[in-house]
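Engineer: fold the following for me, if possible:
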Amino acid sequence: YRELRLENIKNNIVELKSKGYQDKDICVLTNQNKYATEIVSFLIKNGYHIISSESLLLKNSPEVRMIIAFFKLLLNTGNQIQLANFIENLLVIQNNQMSFHKVYTEASSQLENGIDRLMMHLSYPTVKEEEMSGLSVYELTEYAVSNLFGEINNNIFLHFFLDFAYDYQHMGDGSLASFVEYWEKKCDKTYITMPDGVNAIQVMTIHKAKGLKFESVILDFIPRNDKTTRKDYWTDLELDGFSELQATMLPLVKDLEFVDLEHIYAEEEEKTELDLLNMIYVAFTRPVSALFILSQKKEKSQNRFTSYIQNFLTKQALKPDETEYEFGELKKREKKKEEKQKQQKNKRIVLKDMLSASWKGRIKVAPSEPVFWELISSTPADVYGNLVHKMLSEVFVHTDVKKVVTRYLLSGIIDEHEAMRIQHLIENVVNHKELKAYYNNDVLIKNETEIITLKNGNRTIHRPDRVVIQDDELIIIDYKTGEKNDMHTEQISEYAGYFNKLGYENVKKMLVYLNEAIEVLSV
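Structural biologist: As a prediction, the model looks like this:
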C-alpha cells in the first residue's frame, strides 16, 4: 500500500495540472513526518519542485553533509565514522553505483597517510592541507565548496551554508571546532528560506497546516492502529502490607477494568478520538477548490478513520466495494486577474552560477588604519605600542579580550606567538586589581571618545583612551608604553579639565603603563 499510494499521489498531481493548477496550488498533507519525507523523496525523484520543511532542511543536502564530514576529518584525521559519512555522500552526489565497502576500504588505507593523500585518491588533487592552514571558517568553507564541487556552482544548499558560515564568523571564536559544534546545535532548525510565490508543490504534516489554506489538497492519511495517545498511567496506591509503595504506573489497556479503573481507559480513548477528529477537521478544511483523500481499507479490522469514511459512504448509498469515489467536478482552473498581475510583477533574476575563487594573488588590499601603515615606516617598538592601543580600543569588557586577539590573528596582522603575548598583556590589564572594576557590564564605557575644543577659532580633537562612568564618578584611563613622562600627566590632567567643564566634578585620572609588569599610576 505504501508504494501504491505514492503513485496515486503522483496521479492526482497530474490530474490537477491537466486542469490548469500550478505546482504552487497543490499541497500534500500527511499525518506523520516520516510519511512526509517519503513523499518528498518520491516526488523529487519524479522531477517535481517541492517545498517542505524536510526538503528545505540544510542538513538534508548531501553536499552540506559531505563538507561537515570533511571538516570533522580535518579536526580528527583518524575519524573512520566521518570518513564513512564523507564517502557515503560522495557516492550519492556522483550517483556512483560502486560498492560503498570497496571505496571505503581503499580510502581508509589512504587516510593513514594524511588528508592530502586521501583527497588525491578520491580525485580531489587540488585539496591541500597546507593551503587550508590559517584560513578563517568562512574562507575554509568557500575553499571546500570550490575544491570539492567546482568554482562555478549554483547549488542553493551550498549558498545558504556559506551564509551560515559567514554569520557564525561574526559571532563565534573563529575556530573550526567551535563552528562544527555550533552546526550540530543548529542543524536541525536551519532551513533554506524561499521567497513568496515560488512555483513548487508543498508537502507538510496536518499539524503544520493549521491556519493555512491551499487551492487544492491531496490528503495522504495512513491509518494508524487504534491506540490511545498515552501508553501508561500513573495512579496512587493504598495496599495493605505495602505502605512504602504509594504509586505505580499501569498500562492503558482494557484490562484496567479488572482493577476497577476502566474509567481511566475510557477517558483516554475519548481524548484519542477527539485528537483524531481535530486532525480530520484541519485536513478537510484546508482546500479551497479540490480535496483528494488517500487511505487504506483493511478487510479484517477497521480503524476509526476508515470507519468514518465507510459510514459516510454508506449514508450516501454508494457501493462499499468500490476503490475510488468522486464527489463534484474538478473544473479547469482559470488564473485570476490579480494572479496574472502578480506573476508579471514578480519576475525574478535567477542566479545561474556562483563564482567562488580565492582573491589571494588577484588583488592587493591597502589597509587604511594608521596602525597598519606604520608597519612600513615605524620602529618595531612604535608598531607594537600602536597595535596594543588599537586592540585595547576594541576591548570593552573582560570577555572581549580573546575575541579581539583571535580576530587579529585570523586577519593575519599578528602571528600565534604575538597573539599569546598580547593576550597575556591585555588580560593582565583588565584583571588588574585597580582596573578590574572598570571592565565589566556594570559601568558605562566609552573607548576613544572624542572631545572637541575651540581656541582662537581653531578646533582640536582630543581622544582619551578609555572613559568610564561609575555612579557619580568619571574615570579617565590612558594607556602608555615605555618610560614615564611628565607629558603623560599633563595630557591626562588636560582631559580631566575638559570633563570638568562638561559638568563632571568627580574625575579620577589613571595612567596605565603597558610594560612587562602592568603599572597603574593615579594622577
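Engineer: only C-alpha atoms from now on, for both contacts and neighbour counts.
Structural biologist: OK.
Engineer: could you find the closest non-adjacent residue to residue 20?
Structural biologist: residue 333 (5.1 Å; CA to CA, 6 or more residues apart in numbering).
Engineer: no, scratch that, I was asking about residue 44
Structural biologist: residue 50 (6.8 Å).
Engineer: run through the residues that contact the one you found.
Structural biologist: Residue 50 is in contact with 40, 43, 44, 200, 201, 202, 203, counting by CA atoms under 8 Å, 6 or more residues apart in numbering.
Engineer: from those, which is closest to residue 178?
Structural biologist: residue 40 (32.5 Å; CA to CA).
Engineer: run a quick check on the closest one versus residue 53, I expect a contact.
Structural biologist: No - with contact defined as CA atoms under 8 Å, residue 40 does not reach residue 53; the gap is 9.9 Å.
Engineer: all helices for the stretch 201-350 of the chain, in order.
Structural biologist: Assignment of helices within the stretch 201-350 of the chain using DSSP state H, counting those that start in this stretch yields the ranges 262-284, 304-315, 337-345.
Engineer: what's near enough to touch the nearest residue to residue 58 once chain neighbours are set aside?
Structural biologist: Nearest non-adjacent residue to residue 58, counting by CA to CA, 6+ apart: residue 191, 5.3 Å away. Residues in contact with residue 191 (CA under 8 Å, 6+ apart) are 53, 56, 57, 58.
Engineer: here is the second sequence; please produce its structure so I can put it next to the first one:
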Amino acid sequence: MSEVIIYKASAGSGKTWQLTYEYLRILFSKPEDYKHILAVTFTNKATEEMRNRILEELRQMAAGEKTHLARRLVEEGIAYSGDLEKKASHILRILLHNFSKFTVTTIDSFFQHILKSFAREAGIPFYRELILDDKMVLEETIDQLFFHLNEHPFLQEWLVDFTLERIRQGSSWNVHKEVSRLGNEILRESYPGTLATEQPTFTDDQRKEWQGQLFGKEKKLKENLIEIGQQACQIAKRFGLSQDDFAGKSRSVFAYFEQLANGTMKDLTDTILSALTDETKWFSKTSAKKELIRQAMDEGMQTLLARSVDILRELNKIQALARNFYVWAILSDLAGLLQKYLAEQNLHLLSDTHKILYHLIGRNDAPFIYERAGNTWLYYMIDEFQDTSSLQWNNFRPLIANSLSQGKTSLVVGDVKQSIYRWRNSDWRILAREIMHDFPGRNKTEVLPLNRRSFRNIIEFNNAFFFEAIDCLKDKYCEQTSLNTEHDLVGLMKEAYEDCRQGVPEDKMQTTGFVRVELYDAKTEESRTPLRLVETVCELFSSGYRPEDVAILVRTKNEAKAVASWLLNTDYYPPGIAPPGIITEEAILLSQSPVVRILCSLLRYLKNPDDQLNNLSLLNELFMYLEMQLPDGREYPPVTFTRETTENFLPPEFVSQAAELKKLPLQILCGRLASLFGLDRKEQQKPYLFSFMDQVNEAVRKGISDVYGFLDFWDKNAGNLSLTIPEKANAVRIMTIHKAKGLEFPVVILPDPVWCIDHNPTQPPYLWIKQNLFGNEECTWFPVRYGKQLAQTDFRETWLKEKMQTFVDNLNLLYVAFTRAREGLIVISDKDDKLYNARNLIMDVCSRLNDTIVQKQEEDGKIICCRGSFPEPKAGTLSKGEPFHAQDNDGLFATRFALLVKKHASGYFSEKGELVQTARDEGKLMHTLLSKIRHAEDVPAVVQQAVLEGKISKNEAETIQQRIALVLADPEMKEYFTDAWKILTENDIVLPGGETKRPDRIMVNQGKTVVIDYKFGEQARPYHIRQVKEYMELLAEAGFPSPCGIVWYPHLNRKERIDL
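Structural biologist: Now for the predicted structure:
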C-alpha cells in the first residue's frame, strides 16, 4: 500500500544511512525510476553528503565490497548477491550519465526550479535577479525610508512613538538599528503579508483615526472600571464592611475594588478569578461578618466583580493592541517600500518563493505542476523535516498527495528534539502531529532506535536526563499557565520527547565514556567557571585528547568571545603551560584581521583624510601590527590626528600617490594598497587577505565600483563575513549550538548554559493576532508583544501556544548540545538568573536522577554529578595545540590578483580582434563618453575620438553613437545638453588640503546650478544620492547659485532629483 513513512531519527541514529538505503531500494527495484525520485534537504552541505553517500555505496558495491547496506538489500530480497556488483555498476553508470536527473537538492533550489516554470503566472519578469540575502535588501529599504522621512509626517510620528517605547524598555537609542531589528518581522512567514489572507492596505488618515479609537476605547474602559470600583466600595460601606473583614485583607476582593476605585488596574489574581464562582474566597470560615458579606454580594458586589473581570480582560486586549499600533503602522509602510524597491530594482527575494508558490500550487493540480516543471516526480524524500516551515509544507503536501494517488511511497525523516531554527520559520508541530492528520490511514511511523554516535554512558545519561527534563518542563508550564496535565498543549510537549530514549548498539556496549556536571554556588563574588573550564581542558589534554577533539558550545557569539578570552588568559594556566590554539566564529571574522582592518582604514583615509578617529585607528594598526618605523624626529602619538599630522607618519610614497590611487578601479586599488604596505607578505594573514579580495570582487559584481560604495557595503556585511577553516585544524573549537548541529566531537564542554527557557521579557517577540476592531469588512492582523498579560485577554490561546513552543525550543537547544558528544560530556556553571533557565533545569533534572544513573556529590556550595570515569592523566601527553597557518606560495597573491584584475579589465579581445564588452564595462564606457559631451552635437566627435584611442572598435562606433543619441533624447534631460547652459564637465572641486571631488556634469543658468551624475550600476543605491548631495553642498559653499542635483540612471530610465 502506498503511504508516507515518517522516520523519527534521534541524534546519531543513522538517518543519512537510512535515506541512502531507501533511495537505493527504489533503484534496485526499478533502475529507470531514478528520474522520478526527488530527495530534498535544507543545506548544500547536507545535499552534497547525501548525494556522495549514494554514489559511494554504489561504487563500493560495484567493486565487490560487502557493505552493511548491500547485505541489507540482499537480506530483504531487493537484490541478489549473484548479480549485485553488475546491477550496482549499471545503476551507477545511469546516474553518472544522467546526472541532471539525479535530483538530490536543497528545498530552496527545488522550489526555485518550480517557480521558474511559473514565472509568467506569478508575474515575475524573467530578468529579475534572485536575492539570497534578504537582510541586505531590507537594509537598503530602511535607508530609503529614513532618507525620505520628511515626505511622510505620519511615519515620523510612528517612529517617535516606537523610539520612546524602546527607550522606556531600556533598549538602544539607535533608531536605525532598532528599526532594522523590527524590520525582520516582515521577512518572517508569520507576518500577515506572507499568509494566505493578505494584509489590506490602509491610508495614513485611516490608521490615525483607528489609533484614536483605540485610545478612546481604553479611556472608556478605565472609566467603567473606576465606576465599578466605587459602586462596590459604596455597597460594602452600606453594610459596614472594611478591608479587614474580607478573606486575604490586602489581597481580598474588597482591596481589589478599592484599587479599581483609585484608578489602579492590576493583573487579575487567582484569588479574584476564583471568587467569581467560590464564595469562600470572599470571607474566612471564622469571619464574624460572613452573612453581611453574603448580603453585600447579593446586593451587587458579585455582579460587579464579574463585570469588572470582563472589562479588565477587554482593557488588557485594547492596551496590548494600542501599545503596538505604531509597530503595525511602521511595518505596513516598510513592507510597502520593500515591494516598491524590489520592483524598481528588478529583484526577487528567495524567501518570497514559498509564498508565491503557495498561491499557485493551491490553484493547480499536481500533474500540471510537473508538466510545467518538465519532471514527473513519484517518490519524495524530505530530510530534516522538523525544520520545514508551514508554507513549505503547504507547497509539498499536494505533491505528496499526488504521489500517493499514483500508488507510490514517500518518506520524511526528522527529529522534533533537534528543531532549533523556529526563528527561520521552521515548525516542529508539522512532524509531531500535522503530517499524520494530513494523511490519515496512509502514514506509518518508524523510529530509528539506536544511537550509533555516542559511547554507552553518554547514551544512558541522555536517555534518563531528557525523559525527566520534559517532565520538569511540563510541570513548570502547567504551574505558569494554570493548565492541567491533560491539556492538549501539555500532551504535545510530551509527544515531542516520547522517543528520547535510544538503544546502545552492540559495538558500543563495551565502550564507556564519561559525563560530568559541575554546578557551583552562583552567589559567590567571583565566577569559578573560567578557571574550571581551563583546568578541565588541561585535564583532557593530559589524558591524551588533542585540541581538535574538544568543542566548547555556547548559546551566543558574545558568549563565544568570553570563552575565548578565558582560554587565552595565561593567568589560569600552570607555569610552563601555554594556552591551546582556538577557533571561534568571531576569531575568523574578516573584520578581526589586522591586515583587513588596515586596508579598510586606508580606504577610509582616501575617502576622507580629515576623519581623525579613522586616522588614529590607522596609525595605531600600522605601528602596532606592521611595526612601522617612526620618522626621524617624530614622537608618537601626536596631539591631534588631522590630515597634516597623519601624513607626517605615513609612508611618503603613499601620501604622494594618494590622489592617483583614488582614481584606480576598486580591485586594483585594494591590491596596490596591499602591496604598498607589505600586507600581501604576511603569511598567516593571507587567508584573510584573499577572502577580503573575494568580497571586493563580490561588491564589484553587484555594481559597487568606488570606495564610498564599498565601505557602505563593508559596514553592513562585515559582521557576517568569515573564513572557512579546515575541519582538521588542531585547535579547540568554540561555536554556537546552532552551528554545531549535525556535527559531532569526541568531547563537548557546555559552560554556563543560562539561556531562558521562556522568552526573555526584555526582548519579547511579536505575535500576530487577527482582529476586526473597527467594523471593517476584512479582519486585520495586528502585532502584540508576547507576555503574561496576554493570558488575561482573548489572545490567551495564542500566548499558550507560543509559550509551549518556546519551552520545547529551549529544551531542544540542550538536547542538541548534549548529543554532539561522542566520548565525553562536561557541563560547568556557576551563573544564575532570576528567570528560569537551562542551568535551573539541569539542576532540577539532576536532583531527580537516581544513583543508578549518576553519582552525586554535594559539598562546599557545589553539586557534581558524574557517570563513568574521567580519563586518567597520561605522562607527557599534554598538548598545547598548533596555531592555524595558511600554506601559500609567495607568488600566489600576485597571481590570483592578476587573474582577478584581468577578469574585470575594460574588455577582452575576441578572436577577430574586436573588443567584447561586458554589461558593466559597457556602462563604464557610456559613463566616460557622456562625461565628455557638452552639447548633443558633440556626440559624433566624442565617439570618433574613442575609436582613435582604442576604447571601441570601428564596428561598434555606429551602434554606440545611436545609443548615446537615444539617451540624450530623453524628454526630461535633453534641455541640459543645449546652449542655454554654461557647462562644466570633468572639472574638479578642490577642497582645503588638496582633496578633490569630480562631478560628471555641472551646469549654470540664470541663478540656478544643476549637478548631474551618471550611474550605470545594476541598481540604484542610497549612497549615490549622498554623493551628489555632497557635491551640491560643496558648490553652495563655493558660491554657486541654488544648487540642485540629479542622479541619472540611463539604462534604468530613472532620475533621482535632489534639493538641498
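Engineer: what's the TM-score here?
Structural biologist: The TM-score (TM-score structural alignment, normalised by the length of structure 1) is 0.58; 377 aligned residues with a CA RMSD of 4.8 Å.
Engineer: hang on, the earlier thing: which position in structure 2 pairs with the residue nearest to residue 44 of structure 1?
Structural biologist: Alignment note (TM-score structural alignment): residue 50 of structure 1 maps to residue 582 of structure 2.
Engineer: how far away is its match from residue 750 of structure 2?
Structural biologist: 16 Å (CA to CA, to the nearest Å).
Engineer: ok, and for stretch 294-307 of structure 1, which residues are buried?
Structural biologist: 294, 295, 296, 297, 302, 304, 305, 306 (16 or more other CA atoms under 10 Å).
Engineer: kindly report the same for stretch 556-576 of structure 2.
Structural biologist: Within stretch 556-576 of structure 2, judged by 16+ other CA under 10 Å, the buried ones are 559, 560, 561, 563, 564, 566, 567, 568, 572, 573.
Engineer: what's the answer for stretch 105-114 of structure 2, then?
Structural biologist: In stretch 105-114 of structure 2, counting by 16+ other CA under 10 Å, buried: 105, 106, 107, 108, 109, 110, 111, 112, 114.
Engineer: quickly note the distance from the aligned residue in structure 2 for residue 11 of structure 1 to residue 86 of structure 2.
Structural biologist: In structure 2, residue 11 of structure 1 lines up with residue 535, judged by TM-score structural alignment. Here residue 535 of structure 2 is placed at a distance of 57 Å from residue 86 of structure 2 (CA to CA).
Engineer: same check, this time on residue 467 of structure 2
Structural biologist: For residue 467 of structure 2, the distance to residue 86 of structure 2 - CA to CA - is 48 Å.
Engineer: now do residue 679 of structure 2
Structural biologist: Where residue 86 of structure 2 is concerned, residue 679 of structure 2 sits at a distance of 57 Å (CA to CA).
Engineer: tell me which of these two has more neighbours.
Structural biologist: residue 679 (20 against 15; other CA atoms under 10 Å).
Engineer: who touches the more buried one in this structure?
Structural biologist: If you count contacts by CA under 8 Å, 6+ apart, then residue 679 of structure 2 has residue 595 around it.
Engineer: residue 511 of structure 1 too?
Structural biologist: Contacts of residue 511 of structure 1 by CA under 8 Å, 6+ apart are 477, 478, 479, 480, 488, 489, 492, 520, 521, 522, 523.
Engineer: my read: residue 198 of structure 1 touches residue 24, true?
Structural biologist: Yes - Residue 198 of structure 1 is within contact range of residue 24, at 6.8 Å (criterion: CA under 8 Å).
Engineer: flag every buried residue along stretch 467-480 of structure 1.
Structural biologist: By neighbour count on 16+ other CA under 10 Å, the buried set for stretch 467-480 of structure 1 is 467, 468, 469, 474, 475, 476, 477, 478, 479, 480.
Engineer: no no, stretch 754-771 of structure 2
Structural biologist: For stretch 754-771 of structure 2, the neighbour count (16+ other CA under 10 Å) marks 754, 755, 756, 757, 758, 759, 765, 766, 767, 768, 769 as buried.
Engineer: which other residues reach that stretch?
Structural biologist: Outside stretch 754-771 of structure 2, the residues within contact range by CA under 8 Å, 6+ apart are 169, 190-192, 555, 779-787, 795, 798, 803, 806-807, 810-811, 831-833, 835-839.
Engineer: do me a favour and get the end-to-end distance for that stretch?
Structural biologist: 37 Å.
Engineer: which two in the buried residues of stretch 556-576 of structure 2 are spaced the farthest apart?
Structural biologist: Greatest spacing in the buried residues of stretch 556-576 of structure 2, by CA to CA: 559 and 573 (20.7 Å).
Engineer: now the alignment partner in structure 2 of the residue nearest to residue 58 of structure 1: how far from residue 9 of structure 2?
Structural biologist: Using TM-score structural alignment, the equivalent of residue 191 of structure 1 in structure 2 is residue 722. Using CA to CA, residue 722 of structure 2 is found at 32 Å from residue 9 of structure 2.
Engineer: before we move on, back to that, and the helix or strand the match of residue 11 of structure 1 falls within, what does it pack onto?
Structural biologist: According to DSSP states H and E, residue 535 of structure 2 maps onto helix 529-542. Judged by 3 or more CA pairs under 8 Å, 6 or more residues apart in numbering; DSSP states H and E, the packing partners of helix 529-542 of structure 2 are helix 557-567, strand 821-829.
Engineer: mean deviation of that helix from structure 1?
Structural biologist: Mean deviation of helix 529-542 of structure 2 relative to structure 1 after superposition (mean CA distance after the TM-score superposition for structure 1): 1.6 Å.
Engineer: now the angle between helix 557-567 and that helix, please.
Structural biologist: Here helix 529-542 of structure 2 runs at an angle of 60 degrees relative to helix 557-567 (axes from the mean of the first three to the mean of the last three CA atoms, to 10 degrees).
Engineer: quick one: the following helix or strand past helix 529-542 of structure 2 aligns where in structure 1?
Structural biologist: Scanning forward in sequence from helix 529-542 of structure 2 by DSSP H and E, the next helix or strand is strand 550-554. The alignment of strand 550-554 of structure 2 onto structure 1 (TM-score structural alignment) spans residues 26-30.
Engineer: so how far is that stretch off the chain centroid?
Structural biologist: Relative to its parent chain, stretch 26-30 of structure 1 has a centroid offset of 26 Å by CA atoms, centre = their mean, to the nearest Å.
Engineer: that one vs structure 2, mean deviation?
Structural biologist: Averaged out, stretch 26-30 of structure 1 is 0.5 Å away (mean CA distance after the TM-score superposition for structure 1).
Engineer: can you show me the helices along the stretch 851-1000 of structure 2?
Structural biologist: With DSSP H, counting those that start in this stretch applied, the stretch 851-1000 of structure 2 shows helices at 892-903, 919-932, 939-948, 954-968, listed in chain order.
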